[in-house]
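**Student:** Here is a sequence with its predicted model. Questions after.
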Amino acid sequence: MAGPTTAERGERQQESSDPPLARRRLRGNRLRTIIILAVVLVLLPGGSVWLLYGSQWLRVTRVSISGTRVLTPAQVREAADVPVGSPLVSVDTGAIEARLRRALPRIDEVDVVRAWPRGIGLRVVERTAVLVVQKDRDFIEVDKEGVRFATVSQAPKGVPALQVAVSRTGTGAAGLRRFGEARLVREAVRVAGALPAAVARGTQVVKVRSYDDISLVLTGGTTVSWGSGEKGAAKARALTALMKASPRARHFDVSVPTAPASAGS
């Protein structure tokens, strides 16, 4: 039988040499991949630092504001003093919050957030007046925590006036020394927050004579002796029931909610 031809021997030699060549190529590809990965790993930290601090892609170019009611976005933007043009990652959000609270006492809550890639978001919650104190021709707004946060030229509609009529002599002076005016104001706020909705809408004045002597003046001159700010829910229920039972009464007393009373007609 004739042996393999020259062409067949050449093909066999080529086949026998292919596996080592393929393995060398594979090793070469792996080596190049390892080198590329090593270069990437070396450059990545520096590249990240440059991207965050040196590039123009992640710098503050806009400031968005939400939640304002009385304040204007322009007032919030000016008080925040966001460093536009600075790297977004380097903006001190805590400092922005502090500036807003310091410059705008009307702000109750504020949230400063980074809006990647180029924005800062300012979300504010404004304080709401529950009482007002008249001072000369102006009015000082008082919030639910007793904080006097703003002076306005016109009283907010539907907000009762607070009158602190504590005697500076005798027992009144002793009570003032014991509780302090700020505590008495907080008690008045506490009373205002406990009023039944229908009564709250008609309340024109909350008067504080002492810690235990807080009263209301309603539309039409009707008065309510409330007492202290304690047991507010019970007093509210007693007042609601009393007003239904004696709709023509001119004075109601719920300072002791288990023994309410009414008078006048």
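**Tutor:** Right, received. Where do you want to start?

**Student:** C-alpha from now on. contacts and neighbour counts both.
**Tutor:** Noted.

**Student:** All the strands of the stretch 1-150 of the chain, in order from the start?
**Tutor:** According to DSSP state E, counting those that start in this stretch, the stretch 1-150 of the chain carries its strands in the segments 62-66, 107-115, 119-126, 131-135, 138-142, 148-152.

**Student:** Can you lay out those as JSON lines showing mean neighbour count?
**Tutor:** Converted to JSON lines, those look like this (neighbours: other C-alpha atoms under 10 Å):
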{"stretch": "strand 62-66", "mean neighbour count": "15"}
{"stretch": "strand 107-115", "mean neighbour count": "16"}
{"stretch": "strand 119-126", "mean neighbour count": "19"}
{"stretch": "strand 131-135", "mean neighbour count": "20"}
{"stretch": "strand 138-142", "mean neighbour count": "21"}
{"stretch": "strand 148-152", "mean neighbour count": "17"}
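
**Student:** can you tell me which of those comes nearest to A194?
**Tutor:** Of all the strands of the stretch 1-150 of the chain, strand 131-135 sits nearest to A194, with 13.2 Å by C-alpha to C-alpha.

**Student:** could you say what helices and strands the closest one packs with?
**Tutor:** Taking 3 or more C-alpha pairs under 8 Å, 6 or more residues apart in numbering; DSSP states H and E as contact, the helices and strands that strand 131-135 lies on are strand 138-142, strand 161-164.

**Student:** Now distance to T151 too, for those, in JSON lines please.
**Tutor:** As requested, those are exported to JSON lines (distance: least, C-alpha to C-alpha, whole Å):
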{"stretch": "strand 138-142", "distance to T151": "4"}
{"stretch": "strand 161-164", "distance to T151": "14"}
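
**Student:** contacting residues around the most centrally placed residue in the chain?
**Tutor:** Centroid-nearest residue in the chain, with C-alpha atoms, centre = their mean: E109, separated by 2.7 Å. Taking C-alpha atoms under 8 Å, 6 or more residues apart in numbering, we find E109 in contact with 124-126.

**Student:** and what of T203?
**Tutor:** Contacts of T203 (C-alpha under 8 Å, 6+ apart): 160, 216-219.

**Student:** and which of these is nearest to V189?
**Tutor:** Distances from V189 to the contacts of T203, taken by C-alpha to C-alpha, are shortest for P160, at 10.3 Å.

**Student:** And for the closest one, the neighbour number?
**Tutor:** 25 (other C-alpha atoms under 10 Å).

**Student:** do you know how far it is from V125?
**Tutor:** According to C-alpha to C-alpha, to the nearest Å, P160 and V125 sit 22 Å apart.

**Student:** second one coming, line it up with the first:
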Amino acid sequence: MTAWVAGGFALIAGVIWLVQFSPVLVARSVRVEGVPRGAVAQIMRRAAVPIGTPMVRVDTTAIADRVIATATLAEVSVGLSWPSTIVIMASPRVPVLAVKNPQGQVQVVDAEGVAYATVGAPPKGVPLIDTVENPPSRDALRAGIAVLHALSPSQRGRVTNVTVSGANMVTLKLGTVTVVWGGASEPELKVRVLTALLGHKGFRTIDVSAPRTPVTR
């Protein structure tokens, strides 16, 4: 029995040494997933993974915190792929609006209303938002984003400009048609009415702010 106990302790000690201190199970490589190839190098630099450190002693939380500081990323998680790879899984922010900051620069904004990068011009398919505030408030951005989310994908792709002049007044430029959306109420009904009216040619303005009594001009 004593020999069995001694053998058990020796086995446990061996496993602890193998995992905690042995050069066998150490971090030797890093794999980045979920982002375009061009973003990998920057993430690797920010991650600063301690190559050569035993896998169980790698601080994955600290790595994730360093990487998420990259403003263009929405989510980051870090895991271990045994025996020797650190895996960084990142989700990039997706632009839904573009805004001009007080310096006149164009910044892209994600679905959470976060302005996260400066660009030369709004990306294709990303409308520019105008507000009475400069820079626009988070509430104004969210009001514009909520309207875009309510539209059908085909309608959303045709929006070139969003104007938020108040909590209850959002106006869109949808192709050549100005759409007065109004506030956040009854978005499904507004989309149905808008879709029906867009089927008629000749309207330059469609006002669905009161969707049961729309106005066209």
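**Tutor:** Yes, it's here. Owing to the predicted nature of the structure, the values given are computational and were not obtained by experimental measurement.

**Student:** TM-score for the pair, please.
**Tutor:** The TM-score (TM-score structural alignment, normalised by the length of the second structure) is 0.92; 215 aligned residues with a C-alpha RMSD of 1.9 Å.

**Student:** Quick check: PyMOL command selecting the buried ones in the contacts of T203 of the first structure.
**Tutor:** Selection of buried members from these for PyMOL, criterion 16 or more other C-alpha atoms under 10 Å:
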select buried, resi 160+216+217+218
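
**Student:** Compare the contacts of T203 of the first structure with the second structure and list the overlap.
**Tutor:** For those, the subset whose aligned partners also touch in the second structure (both residues aligned by TM-score structural alignment, their matches' C-alpha atoms under 8 Å) is 160, 216-219.

**Student:** Okay, and which of those residues map to strands?
**Tutor:** 216-218 (DSSP state E).

**Student:** counterpart of the residue nearest to the centre of the first structure in the second structure?
**Tutor:** The alignment partner of E109 of the first structure in the second structure, by TM-score structural alignment, is E75.

**Student:** sorry, back to before: who wins for proximity to V39 of the first structure among the strands of the stretch 1-150 of the first structure?
**Tutor:** With C-alpha to C-alpha, the closest approach to V39 of the first structure among those belongs to strand 107-115: 31.5 Å.

**Student:** and the angle from the closest one to strand 148-152?
**Tutor:** Per axes from the mean of the first three to the mean of the last three C-alpha atoms, to 10 degrees, the angle that strand 107-115 of the first structure makes with strand 148-152 is 100 degrees.

**Student:** Strand 107-115 of the first structure vs the second structure, average distance?
**Tutor:** For strand 107-115 of the first structure, the mean deviation from the second structure after alignment is 1.0 Å (mean C-alpha distance after the TM-score superposition for the first structure).

**Student:** Report the distance from that strand to the chain centre.
**Tutor:** 7 Å (C-alpha atoms, centre = their mean, to the nearest Å).

**Student:** Can you verify my assumption that S209 of the second structure contacts V179?
**Tutor:** No. Contact criterion C-alpha atoms under 8 Å: S209 of the second structure and V179 do not qualify, at 9.0 Å.

**Student:** And R123 of the first structure, what's its match in the second structure?
**Tutor:** Using TM-score structural alignment, R123 of the first structure lines up with M89 in the second structure.

**Student:** List the contacts of that match.
**Tutor:** 32-34, 76-78.

**Student:** quick one on the thing from earlier: and in the second structure, which of the contacts of E109 of the first structure remain?
**Tutor:** Shared with the second structure under both residues aligned by TM-score structural alignment, their matches' C-alpha under 8 Å, the contacts from those are 124-126.

**Student:** quick one: which of these is nearest to A74 of the first structure?
**Tutor:** Relative to A74 of the first structure, and with distances defined as C-alpha to C-alpha, the nearest of those is V124, at 13.1 Å.

**Student:** what range in the second structure matches stretch 9-28 of the first structure?
**Tutor:** Taking TM-score structural alignment, stretch 9-28 of the first structure hits no residues over in the second structure.

**Student:** Against R101 of the first structure, how distant is T151 of the first structure?
**Tutor:** 16 Å.

**Student:** actually V132 of the first structure, sorry about that
**Tutor:** Distance from V132 of the first structure to R101 of the first structure, by C-alpha to C-alpha: 21 Å.

**Student:** contacting residues around the longest helix seen in the second structure?
**Tutor:** Among the elements of the second structure assigned as helix by DSSP state H, the one spanning the most residues is helix 2-20. With C-alpha under 8 Å, 6+ apart as the test, helix 2-20 of the second structure has contacts from 24-25, 54-57.

**Student:** Just the buried subset of those, please.
**Tutor:** 25, 54-55.

**Student:** what would the residues you listed look like in JSON lines with distance to V159 of the second structure?
**Tutor:** Shown next, in JSON lines, are those (distance: C-alpha to C-alpha, whole Å):
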{"residue": "L25", "distance to V159 of the second structure": "53"}
{"residue": "P54", "distance to V159 of the second structure": "52"}
{"residue": "M55", "distance to V159 of the second structure": "49"}
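
**Student:** of all the residues you listed, which comes closest to A196 of the second structure?
**Tutor:** Nearest member of these to A196 of the second structure, counting by C-alpha to C-alpha, is M55, at 59.7 Å.

**Student:** S84 is in contact with the closest one, correct?
**Tutor:** Yes. M55 of the second structure is in contact with S84 according to C-alpha under 8 Å; the separation is 6.8 Å.

**Student:** Now for the two: what residues contact both?
**Tutor:** 25-27.

**Student:** Take those and lay them out in TSV including distance to A143 of the second structure.
**Tutor:** Listed next are those as TSV, based on distance: C-alpha to C-alpha, whole Å:
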residue	distance to A143 of the second structure
L25	51
V26	49
A27	46
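
**Student:** My reading is that V224 of the first structure lies in a helix. Confirm?
**Tutor:** No. Counting by DSSP: H, G, I helix; E, B strand; the rest coil, V224 of the first structure falls outside a helix, being strand.

**Student:** Next up, the contacts around D110 of the second structure.
**Tutor:** 93-97, 116.

**Student:** Now do the same for it: its match in the first structure.
**Tutor:** By TM-score structural alignment, D110 of the second structure lines up with D143.

**Student:** OK, contacts around the aligned partner of L194 of the second structure in the first structure?
**Tutor:** With TM-score structural alignment as the criterion, the equivalent of L194 of the second structure in the first structure is L239. By C-alpha under 8 Å, 6+ apart, the contact set of L239 of the first structure is 252-254, 260.

**Student:** what's the matching residue for D207 of the second structure over in the first structure?
**Tutor:** Match for D207 of the second structure (TM-score structural alignment): D253.
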